[in-house]
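Student: let me see the structure of the following:
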Amino acid sequence: MDDGSTAVTQDFDEISSDFATLARLASAQSYEDVRLLLARLVRKYRSQHPQLAAQLDQSLKATQTRAAGASPLRRELTAPPAHAGDARLELIKVFDDLGGMEPPLLPAQLMQQIEAIVLERKQRDALLARGISPTRSAILVGEPGLGKTLSARWIAHQLNKPLWVLDLTAVMSSLLGKTGSNLRAALDHAKASSAVLLLDEVDAIAKRRSDESDIGELKRLVTVILQEVDQWPDTGLLLAATNHPELVDPALWRRFDAVLTFTAPEAATTAVAIRRYLGQDLHDLESWVETLAAGLQGKSLSDVERTVASLRRAHALNHTPLEALVRQAVGEGAGELSKAQRLELAVQMARTGQHTHQEISRLTGVARDTIRKHAGPSPRRGRGMK
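Tutor: You can find the predicted model right below:
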């Protein structure tokens, strides 16, 4: 047999093996694994067998549509483990972003940390061959709305896995008295499935053991969490998130391989986010992006997204002048800005020429003489809201 025939035979054998695996997973009703395998096969065959890859991609999108339903792509766990007919596994939610998602908007250093974790997971075998374990666990720390859950979803997306989320606040409120066994059952299932698991609100359980107000049940759960982090297999990835790092037992911090700290976005990041959130209204509001970014400094991106969405709705339905809408949007947060930030906002607004210095001064609290000093003379006639 010549080299060409040998290559064809090997190719056929490989395709046959892949489809045999696909059939086995489907017959076992392992629907999550079916979609994961389909996603891998689409990438695998895209260059050599584009027609086959396109057909597989259509099947993948069909399964995602049935599984996810309406946006956002969030649903209950489709294949709970045996003996899990109670509430404990209903508390596991799944974000399935295999169809694609935009990367989170994060500071460069934080994004580099996340990309390093992803690369380690993708190159796991190469690391293990050198006796090095990839990152098995990471704790995400920061105020609400700064992108912790979104980043966890992005990590799972990059690894072609769904993200499983276990809300520990819900666990505590629903299952007090059985929490230890229920928590272990959920964690054991995640380990067996090589999942990317996020323990949300980890401070609800992993509190300092010196907390005198805590009951014995919660203190015992700290030990459960500590053991699980220590023993988490490198086939999976365990993430935890907290808005209150001061409540977390110090012993837990030492057990995570990485700490990812989320902070309020910089003005440049806020501007990028605003452009993304504006969607088809970007053309109309492009000249106002920097003003909005200056006025929304220090806000979480979830707050920025809500503000932009409100602005877009008002623009679409009320036909209010854009400068009035922008002034309203930035005015809501102007009082929370520092003196330097208010000056930056005032100068930015003055340079657009859409408002008089008197209007800007009323909005920002910056004196007109100061605005004139930094931004030049006021326009002869303001076009803002009177």
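Student: CA atoms for contacts and neighbours, from now on please.
Tutor: Fine.
Student: the one residue sitting closest to the centre of the chain: helix or strand, and which one exactly?
Tutor: A centroid search over the chain (Cα atoms, centre = their mean) returns Leu150, at 0.6 Å, as the residue closest to the centre. Applying DSSP states H and E as the criterion places Leu150 in helix 148-158.
Student: buried ones in that helix, by neighbour count?
Tutor: For helix 148-158, a neighbour-count test (16 or more other Cα atoms under 10 Å) marks 148-158 as buried.
Student: I'd like those written out as CSV, with distance to Ala204 added.
Tutor: CSV is the format used below for the buried residues of helix 148-158 (distance: Cα to Cα, whole Å):
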residue, distance to Ala204
Lys148, 16
Thr149, 17
Leu150, 20
Ser151, 21
Ala152, 19
Arg153, 21
Trp154, 24
Ile155, 24
Ala156, 24
His157, 27
Gln158, 28
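Student: now the residue nearest to the centre of the chain: closest residue in space that isn't a chain neighbour?
Tutor: Leaving aside its sequence neighbours, Leu150 sits nearest to Pro104 (Cα to Cα, 6 or more residues apart in numbering; 6.5 Å).
Student: so the one you found touches Trp154, yeah?
Tutor: Yes - using Cα atoms under 8 Å, Pro104 is in contact with Trp154, at 7.2 Å.
Student: need the overlap of contacts for the two.
Tutor: Common neighbours of Pro104 and Trp154 (criterion: Cα atoms under 8 Å, 6 or more residues apart in numbering): none identified.
Student: buried ones in stretch 20-36, by neighbour count?
Tutor: Within stretch 20-36, the residues scored as buried using 16+ other Cα under 10 Å are 22, 25, 31-36.
Student: turn those residues into JSON lines, including distance to Ala316 and secondary structure.
Tutor: Shown next, in JSON lines, are the buried residues of stretch 20-36 (distance: Cα to Cα, whole Å; DSSP: H, G, I helix; E, B strand; the rest coil):
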{"residue": "Leu22", "distance to Ala316": "47", "secondary structure": "helix"}
{"residue": "Leu25", "distance to Ala316": "48", "secondary structure": "helix"}
{"residue": "Tyr31", "distance to Ala316": "41", "secondary structure": "helix"}
{"residue": "Glu32", "distance to Ala316": "40", "secondary structure": "helix"}
{"residue": "Asp33", "distance to Ala316": "43", "secondary structure": "helix"}
{"residue": "Val34", "distance to Ala316": "42", "secondary structure": "helix"}
{"residue": "Arg35", "distance to Ala316": "39", "secondary structure": "helix"}
{"residue": "Leu36", "distance to Ala316": "40", "secondary structure": "helix"}
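Student: also this sequence, please, to line up against the first:
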Amino acid sequence: MVQVDENDLSLLFQQGIQGNAASFVLLARRLVSRLKKSDPATATLLAETLSSMSSPTRSVTQPVDADSRRGLLKEEMAVVLDHEPIWSPDIALKLGRVIDERRLATKLRLSGLEPMKALLFKGPPGVGKTMACRWLARELGLPLLTLDLATVMSSLLGKTGTNVRAVVDYGRGFPCVLLLDEFDSIAKRRDDERDVGELKRLVTVLLQAIDEWPSTSLLVAATNHPELLDPAVWRRFDLELDFENPSEPAIVQFLRAEGISVTVATELAAIYAGSSYADLRRSAQSAKKAAVLSDRSFEEVLAEEGLTSMAALQESTFLRDVKIKRLAAEGISHRDIAQQLGISHPTVGRVLKKTKGN
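Tutor: Below you'll find the predicted structure:
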């Protein structure tokens, strides 16, 4: 017969009746942990129930903006990828850890532990942050919800907070992967003097939402500008993943998957070094079409377009550096330069540091 402490059972019932899902789950986890030694079969059954449990307050319909009536998120019930992603060893290892913890959640809960529930993806555009989130949803067999930032952000900041809360509450209602893209737009530093108090309160709303996120689902925040995030945001995440442009070996792997020979792929990798995965895929598609239309070799066209792009990039980088130096000479701060030119704050610092070194 299962032996359960009367006080534990009473507290569990109280939290369930009051609808405090987070407290209910916490108490249930403690109960499972205590039962593990005396009644492992019951402990396993309860742990499995916790793993599959969804909130009784699930919304039937997606949340919408009160004024425009536009949906606040995009939902994919079954994610299908048009190609298999290529990860760096570090990213592959960390994503593997996430999958392992989610798939073995019952085993963790039997020891009073919880799987990761909140991840932070950092890196420049086009390096695979969104793809990684979609890949996780596919591997875990969960629907993917993506916050539509254009709809959520409102000129009335108080309404923006309401929209963000509505999206998070909807995502908490059932097992899913929720992607908060362009996270820096809604989780900016609260010490930024240019932002009004209402935006700072929005950050507080967001932090509370992350804290209350259930371990039965996965929340992923993606940002191109981690330096803009409020310091309090960082400790809310169980794992941070730094995405970078692919290395030359990774570019070779990408080109090989596109049907290019090892020898040519190795030579082309040097030309396309520094490109993002998104840039590589765009270049490959463009070269394939040009090759078909001109009756030329795909490899030849790809090499030719790569050399042309590289020359243009070098010219554009030179002009960018000139603008950075000119604005800095006018006494404009690094952060303001970054915003004016649409580049990252660290990039400004690197250019000016290199100038001083010369």
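Student: care to give me the TM-score?
Tutor: Superposed pair, TM-score by TM-score structural alignment, normalised by the length of the second structure: 0.65. Supporting alignment: 255 aligned residues with a Cα RMSD of 2.5 Å.
Student: tell me which two in the buried residues of stretch 20-36 of the first structure are the farthest apart.
Tutor: Spanning the widest gap among the buried residues of stretch 20-36 of the first structure are Leu22 and Glu32, at 11.4 Å by Cα to Cα.
Student: so Ala240 of the first structure lies in a helix, does it not?
Tutor: No - according to DSSP: H, G, I helix; E, B strand; the rest coil, Ala240 of the first structure belongs to no helix; its state is strand.
Student: which residue in the second structure aligns with it?
Tutor: Matched across to the second structure, Ala240 of the first structure falls on Ala221, judged by TM-score structural alignment.
Student: its match against Leu120, yeah?
Tutor: Yes - between Ala221 of the second structure and Leu120 there is a contact under Cα under 8 Å: 4.9 Å.
Student: the first structure: strands as residue ranges?
Tutor: Counting by DSSP state E, the first structure has these strands, from start to end: 74-76, 92-95, 137-141, 163-167, 196-200, 237-242, 258-261.
Student: for Leu128 of the first structure, find the nearest of the ones you listed.
Tutor: Of all these, strand 237-242 comes closest under Cα to Cα, at 15.3 Å.
Student: helices or strands up against that closest one?
Tutor: With contacts defined as 3 or more Cα pairs under 8 Å, 6 or more residues apart in numbering; DSSP states H and E, strand 237-242 of the first structure has these neighbours: strand 137-141, helix 148-158, strand 196-200.
Student: of those, which approaches Thr179 of the first structure most closely?
Tutor: Between Thr179 of the first structure and those, the tightest spacing by Cα to Cα is seen for strand 196-200, at 14.0 Å.
Student: what's that closest one aligned against in the second structure?
Tutor: Aligned using TM-score structural alignment, strand 196-200 of the first structure spans residues 177-181 in the second structure.
Student: which ones are touching the match of Ala240 of the first structure?
Tutor: 118-121, 179-183.
Student: just the buried members of those residues?
Tutor: Buried, going by 16+ other Cα under 10 Å: 118-121, 179-183, out of these.
Student: which one of those is nearest Leu241 of the second structure?
Tutor: Comparing these against Leu241 of the second structure with Cα to Cα places Phe121 closest, at 5.0 Å.
Student: Leu73 of the second structure -> the first structure?
Tutor: Under the alignment (TM-score structural alignment), Leu73 of the second structure maps onto Ile92 of the first structure.
Student: so its match makes contact with Ala170?
Tutor: No - counting by Cα under 8 Å, Ala170 is not a contact partner of Ile92 of the first structure; they are 10.0 Å apart.
Student: settle it for me: which of the two has more neighbours?
Tutor: Just comparing Ile92 of the first structure and Ala170: by other Cα atoms under 10 Å the higher neighbour count belongs to Ile92, 24 against 16.
Student: how close does the more buried one get to Arg209 of the first structure?
Tutor: 26 Å (Cα to Cα, to the nearest Å).
Student: again with Val224 of the first structure
Tutor: 13 Å.
Student: ok, back up a step: could the buried residues of stretch 20-36 of the first structure be laid out in TSV, adding distance to Trp288 of the first structure?
Tutor: TSV is the format used below for those (distance: Cα to Cα, whole Å):
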residue	distance to Trp288 of the first structure
Leu22	51
Leu25	52
Tyr31	46
Glu32	44
Asp33	46
Val34	46
Arg35	42
Leu36	42
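Student: of those residues, just say which sits nearest to Leu176 of the first structure.
Tutor: Set against Leu176 of the first structure, the nearest of the buried residues of stretch 20-36 of the first structure by Cα to Cα is Glu32 (29.9 Å).
Student: contacts only, for that closest one.
Tutor: Counting by Cα under 8 Å, 6+ apart, Glu32 of the first structure has contacts 78-79.
Student: to which residue of the second structure is it aligned?
Tutor: Match for Glu32 of the first structure (TM-score structural alignment): no aligned residue.
Student: neighbours around the aligned partner of Asp242 of the second structure in the first structure, how many?
Tutor: Per TM-score structural alignment, the equivalent position to Asp242 of the second structure in the first structure is Thr261. Thr261 of the first structure is flanked by 15 other residues according to other Cα under 10 Å.
Student: before we move on, back to that, what's the most distant pair in the buried ones among the contacts of Ala221 of the second structure?
Tutor: Farthest apart among those by Cα to Cα are Ala118 and Glu182. That separation is 15.5 Å.
Student: pick out whichever of the contacts of Ala221 of the second structure sits closest to Ala257 of the second structure.
Tutor: Of all the contacts of Ala221 of the second structure, Phe121 has the smallest distance to Ala257 of the second structure: 25.2 Å, by Cα to Cα.
Student: ok, the aligned residue in the first structure for the closest one - contacts?
Tutor: Mapped onto the first structure by TM-score structural alignment, Phe121 of the second structure lines up with Leu140. Going by Cα under 8 Å, 6+ apart, Leu140 of the first structure touches 148, 239-242, 259-262.
Student: so which residues make contact with stretch 106-116 of the first structure?
Tutor: Outside of stretch 106-116 of the first structure, the residues within contact range by Cα under 8 Å, 6+ apart are 147, 155, 260-262, 265-266, 269.
Student: what do you get for stretch 175-183 of the second structure?
Tutor: Under the criterion Cα under 8 Å, 6+ apart, residues 52, 54, 130, 133, 136-137, 142-147, 149, 171, 216-224 lie in contact with stretch 175-183 of the second structure.
Student: just the terminal-to-terminal distance for it.
Tutor: Stretch 175-183 of the second structure end-to-end distance (Cα to Cα) = 21 Å.
Student: next one: stretch 60-80 of the second structure
Tutor: End-to-end for stretch 60-80 of the second structure, by Cα to Cα: 24 Å.
Student: now do that stretch: distance to the chain's middle.
Tutor: Between the centre of stretch 60-80 of the second structure and the centre of its chain there are 18 Å (Cα atoms, centre = their mean, to the nearest Å).
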